[in-house]
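Peer 1: Sequence and predicted structure, then a few things I'm wondering about:
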Amino acid sequence: MSEQRAEPHAIHVHLDELLAERNMTLAELAAQVGVTNVNLSILKNGRAKAIRFTTLTRICHALNCQPGELLSCQPADN
């Protein structure tokens, strides 16, 4: 069986910036959204492979933001 490589993507997550602007911790956001700190940390660090629209909706509601403030598409580093 061959090892599957992660496909590079150009999506950047701005969770750190939004949390700082709102003086909110990752743990507080996790509690409001109903996901684990680990899952939010994976998203925050750009290691997530996907996000459910329901989770994205809850994050946006908790942070009072739009998806475009949380996510952006930037050229991948080569």
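Peer 2: Sure, I can see it. Residues are numbered from 1 along each chain as shown.

Peer 1: Please count neighbours and contacts with C-alpha atoms only from this point.
Peer 2: Will do.

Peer 1: Mind checking what secondary structure Cys60 has?
Peer 2: helix (DSSP: H, G, I helix; E, B strand; the rest coil).

Peer 1: okay, pairing it with this:
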Amino acid sequence: MTPAEDDGPTGIHCRLDELLAERGMTLARLSELVGVSVVNLSVLKNDRARAIRYSTLSAVCRALDCEVGDLLVRADPR
């Protein structure tokens, strides 16, 4: 099975929910700022994303004033 076909855990956790809470920002507001739908941001927030464009990653980090490593962290299965 290739990685693209694997539907299991990625080992990457998106901290979007925590970063939004720390900044008092809603997902809807982030969507407005970065030009990405709330649905797509929700997929990312809930660790269901299989891929993310660098342009989206950059826009989210810019809007949240954070680094990529603040947003995406390793979450190896135990």
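Peer 2: Sure, I can see it. Computed from a predicted structure; not experimentally measured.

Peer 1: which stretches of the first structure form helices?
Peer 2: Using DSSP state H, the helices of the first structure run over 15-21, 26-33, 37-44, 53-63, 67-70.

Peer 1: Ala6 of the first structure is nearest to which of these?
Peer 2: When the helices of the first structure are compared for distance to Ala6 of the first structure using Cα to Cα, the nearest one is helix 37-44, at 14.3 Å.

Peer 1: Measure the mean distance from the closest one to the second structure post-superposition.
Peer 2: Aligned to the second structure and superposed, helix 37-44 of the first structure gives a mean residue distance of 0.2 Å (mean Cα distance after the TM-score superposition for the first structure).

Peer 1: What helices and strands are in contact with that helix?
Peer 2: helix 26-33 (3 or more Cα pairs under 8 Å, 6 or more residues apart in numbering; DSSP states H and E).

Peer 1: what is the orientation angle of the helix it packs on with helix 37-44?
Peer 2: 100 degrees (axes from the mean of the first three to the mean of the last three Cα atoms, to 10 degrees).
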